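> Have a look at this fold, sequence not included:
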């Protein structure tokens, strides 16, 4: 009988494993909200326990070993730590009705104390910036702080050798498009792509340099234990792309290619790319620049019918997901 690592790698190489690999909570991009997770534990007849949070922003749960065993989870995340100079500190008192914090990138996040499910952004550090000097002088996170990589190699070895599971290696942060939008604010990010392009591309390229510096250390450190490397950028909404295809291909795609080329020059691991929404129009572009895996496959979005995606792109790319029905499931 094959183990989880063999099973996942066969599927990623477009071979037929003994069964379809299953990932109910193996990574921060494929896990479950803490409220739903508590309900899942009750449904499975497992004892109540304090739920560990994997991602504070989205309130994503760490899936415990008893649930993993019960469901047969094949995947496991190996992620870097925060830098030595940063720790999330949630303020419960200073903003009436909310709990809030600032992340490592200076972005402010808040969640209603009553009825809140996740944190929304309320502060964008470059919202009022007019100069490239603001970007140059910003206190950026240190992507190569040794604390980030503490125990990373041993964790990867343990997952691969002792557990027989694939190593899904996490990145430094969200995608460069997302981080540019989050630090600038959406209301200014999209116009900047047209009217303030020099400033915006300088911001994007600064973020990319930080991401590449992280991969420069992480990939050789983990070495052949890495089976999958995670990157992301949400590029679409329910009905289509958030950026028109011409702008994507002129500004975004070459920068994504730079990241993918950098990663592929340093590892044989497959590149997992998370991008929500109706991305069908640019799936050929993603294949062209070296993306191996698309997640989450939001089947409720326009053009994202799973059978058609498999028919048209299945020989060139792996679909990791395919059950994301945001409007049908999340509202129940």
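Done, it's in. If you're wondering where the values come from, they're calculated on a predicted model, not measured in any experiment.
> all contacts plus neighbour counts: C-alpha atoms, from now on.
Will do.
> Do a quick rundown of the strands in the stretch 201-332 of the chain.
226-232, 270-274, 293-295, 318-319 (DSSP state E, counting those that start in this stretch).
> ok, and what's touching the helix or strand hosting residue 189?
Taking DSSP states H and E as the definition, residue 189 sits inside helix 186-195. In this structure, residues lying in contact with helix 186-195 by Cα atoms under 8 Å, 6 or more residues apart in numbering are 127, 180-181, 199-200, 243.
> Nearest to residue 12 among those?
Nearest to residue 12 among these, counting by Cα to Cα, is residue 243 at 29.0 Å.
> So for that closest one, what's the nearest residue that isn't a sequence neighbour?
Ranked by Cα to Cα, 6 or more residues apart in numbering and with sequence neighbours excluded, the top spatial neighbour of residue 243 is residue 235, at 7.0 Å.
> Just the strands from the stretch 51-200 of the chain, written as ranges.
53-55, 60-61, 76-78, 98-102, 108-112, 120-123, 167-169.
> Show me the contact partners of the last one.
Counting by Cα under 8 Å, 6+ apart, strand 167-169 makes contact with 5, 27, 75-79, 156, 159-160, 225-230, all of which sit outside it.
> what about versus this one:
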């Protein structure tokens, strides 16, 4: 597994495909959609999305080559009207399987008020990496400790107000971005310093667009956001040699070269947004950059359940053509049923041998190969134990001692 990871990061297209399920805010399941599992686990990896902090035994049962490490949050206290407040002071409403910001603490703030806004208190518990060694050990994902720069500004200010600030009130926009940069960077520094062993991947997530376009113009992204991303990743790199996976939703084709220029090793993009077709995405990224979660594993899981051979063929063809690649969900999953559908797809992908992948790459969909992998994925996904993620006290970091 570790050898295949090295080949994947080196951009070598050959070999089997690694699978990441249940380890992060991108590949995990949201607790409110899996209430029994949430009650057993007791911790979430993200204070707003409430993605469950699954342990290594459960992620392995789901078919993942990866396991989670990172901060552990207690599940938020949700009121009778389904609202809760996050560590940044934003009030949220949980509705239709997802959180929506309800009250923004800095919506009317001027720059001095932004600077005075209280910093979040970071959790004192971390989920350690599995204590297994050797080539068969799971690869380890350090989950994002919080939202990214733009999402943090949207949550604190109100998305429409912040976008107006970028155009009409750049002093407030800069104050918000500076506050977000320091808070987010500190979150990563404290998490990475607190982990008892180093991860293989660090996840960073931020959304720069919707399905049809960008939130900001390309020029505004390059003026306000890109320089701060460079600073953020520089601070992360000082803490770890792990690869960085950049998750970004939206139609961001026009800034793909900018994202690649940040030096990240993996990108997790919204495959169905405008202009984000595989050939166009691949043409704008370095050949060695790993696509994480580009092919929709949830759709593949549903296709396997229905024995929809056309969809299985199309999705598998896209997966092997997108190499180097890590198979993963496109985004966090709303329910336990979706998690098990993705697990079915994960077992299908894991059943594809090195030779199978090579045949599919050279010849396109091969029925014999697909049928054999589908048969391997047909078994019932085991019920998850819902083990507690063995929380450990966070080691005191130099940032925290200061």
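Received, thanks. Quantities reported herein were computed from a predicted structural model and do not represent experimental measurements.
> that older thread, between the contacts of strand 167-169 of structure 1, which sits nearest residue 176 of structure 1?
residue 230 (13.1 Å).
> The closest one pairs with which position in structure 2?
The alignment partner of residue 230 of structure 1 in structure 2, by TM-score structural alignment, is residue 203.
> Contact partners for that match?
Residues in contact with residue 203 of structure 2, defined by Cα under 8 Å, 6+ apart, are 24, 141-144, 244-247.
> how close does it sit to residue 181 of structure 2?
16 Å (Cα to Cα, to the nearest Å).
> mind listing the helices for structure 1?
Ranges of helices within structure 1 are 4-12, 34-43, 65-71, 132-136, 152-157, 176-184, 186-195, 197-222, 245-247, 253-264, 283-288, 306-313, 326-329, based on DSSP state H.
> Looking at these, which is nearest to residue 106 of structure 1?
The closest of the helices of structure 1 to residue 106 of structure 1 is helix 176-184. By Cα to Cα, the value is 7.5 Å.
> can you list contacts of that closest one?
105-107, 121, 124-127, 189-190, 200, 203-204, 207-208, 233-234, 252.
> Please repeat the previous calculation with a cut-off of 7 Å.
Around helix 176-184 of structure 1, the neighbours that count as contacts under Cα atoms under 7 Å, 6 or more residues apart in numbering are 107, 124-127, 189, 203-204, 207-208, 233-234.
> residues in structure 2 aligned with that helix?
Going by TM-score structural alignment: helix 176-184 of structure 1 matches residues 149-157.
> so how far does the matching stretch sit from its counterpart in structure 1?
Its aligned residues in structure 1 lie a mean 0.7 Å from stretch 149-157 of structure 2 after superposition (mean Cα distance after the TM-score superposition for structure 1).
> Residue 175 of structure 1: what's it in contact with?
The contact partners of residue 175 of structure 1, by Cα under 7 Å, 6+ apart, come to 231-233.
> Which members of the residues you listed are classed as buried?
Buried by 16 or more other Cα atoms under 10 Å: 231-233, out of the contacts of residue 175 of structure 1.
> Distance to residue 89 of structure 1 and mean neighbour count for the helices of structure 1 - can I get that in CSV?
Shown next, in CSV, are the helices of structure 1 (distance: least, Cα to Cα, whole Å; neighbours: other Cα atoms under 10 Å):
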stretch, distance to residue 89 of structure 1, mean neighbour count
helix 4-12, 36, 20
helix 34-43, 19, 15
helix 65-71, 28, 13
helix 132-136, 24, 14
helix 152-157, 24, 20
helix 176-184, 19, 22
helix 186-195, 25, 15
helix 197-222, 23, 18
helix 245-247, 38, 12
helix 253-264, 31, 17
helix 283-288, 37, 16
helix 306-313, 41, 13
helix 326-329, 30, 11
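> got the ones you listed as JSON lines, with distance to residue 59 of structure 1 columns?
As requested, the helices of structure 1 are arranged in JSON lines below (distance: least, Cα to Cα, whole Å):
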{"stretch": "helix 4-12", "distance to residue 59 of structure 1": "27"}
{"stretch": "helix 34-43", "distance to residue 59 of structure 1": "6"}
{"stretch": "helix 65-71", "distance to residue 59 of structure 1": "18"}
{"stretch": "helix 132-136", "distance to residue 59 of structure 1": "30"}
{"stretch": "helix 152-157", "distance to residue 59 of structure 1": "23"}
{"stretch": "helix 176-184", "distance to residue 59 of structure 1": "18"}
{"stretch": "helix 186-195", "distance to residue 59 of structure 1": "22"}
{"stretch": "helix 197-222", "distance to residue 59 of structure 1": "24"}
{"stretch": "helix 245-247", "distance to residue 59 of structure 1": "32"}
{"stretch": "helix 253-264", "distance to residue 59 of structure 1": "28"}
{"stretch": "helix 283-288", "distance to residue 59 of structure 1": "29"}
{"stretch": "helix 306-313", "distance to residue 59 of structure 1": "28"}
{"stretch": "helix 326-329", "distance to residue 59 of structure 1": "17"}
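> mind checking which of the ones you listed is nearest residue 50 of structure 1?
For residue 50 of structure 1, the closest of those is helix 34-43, at 9.1 Å, according to Cα to Cα.
> Residue 176 of structure 1 and residue 314 of structure 1, how far apart?
Residue 176 of structure 1 is 27 Å from residue 314 of structure 1, where distance means Cα to Cα.
> before we move on, back to that, including distance to residue 147 of structure 1, could the strands of the stretch 201-332 of structure 1 go into JSON lines?
Listed next are the strands of the stretch 201-332 of structure 1 as JSON lines, based on distance: least, Cα to Cα, whole Å:
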{"stretch": "strand 226-232", "distance to residue 147 of structure 1": "19"}
{"stretch": "strand 270-274", "distance to residue 147 of structure 1": "24"}
{"stretch": "strand 293-295", "distance to residue 147 of structure 1": "29"}
{"stretch": "strand 318-319", "distance to residue 147 of structure 1": "33"}
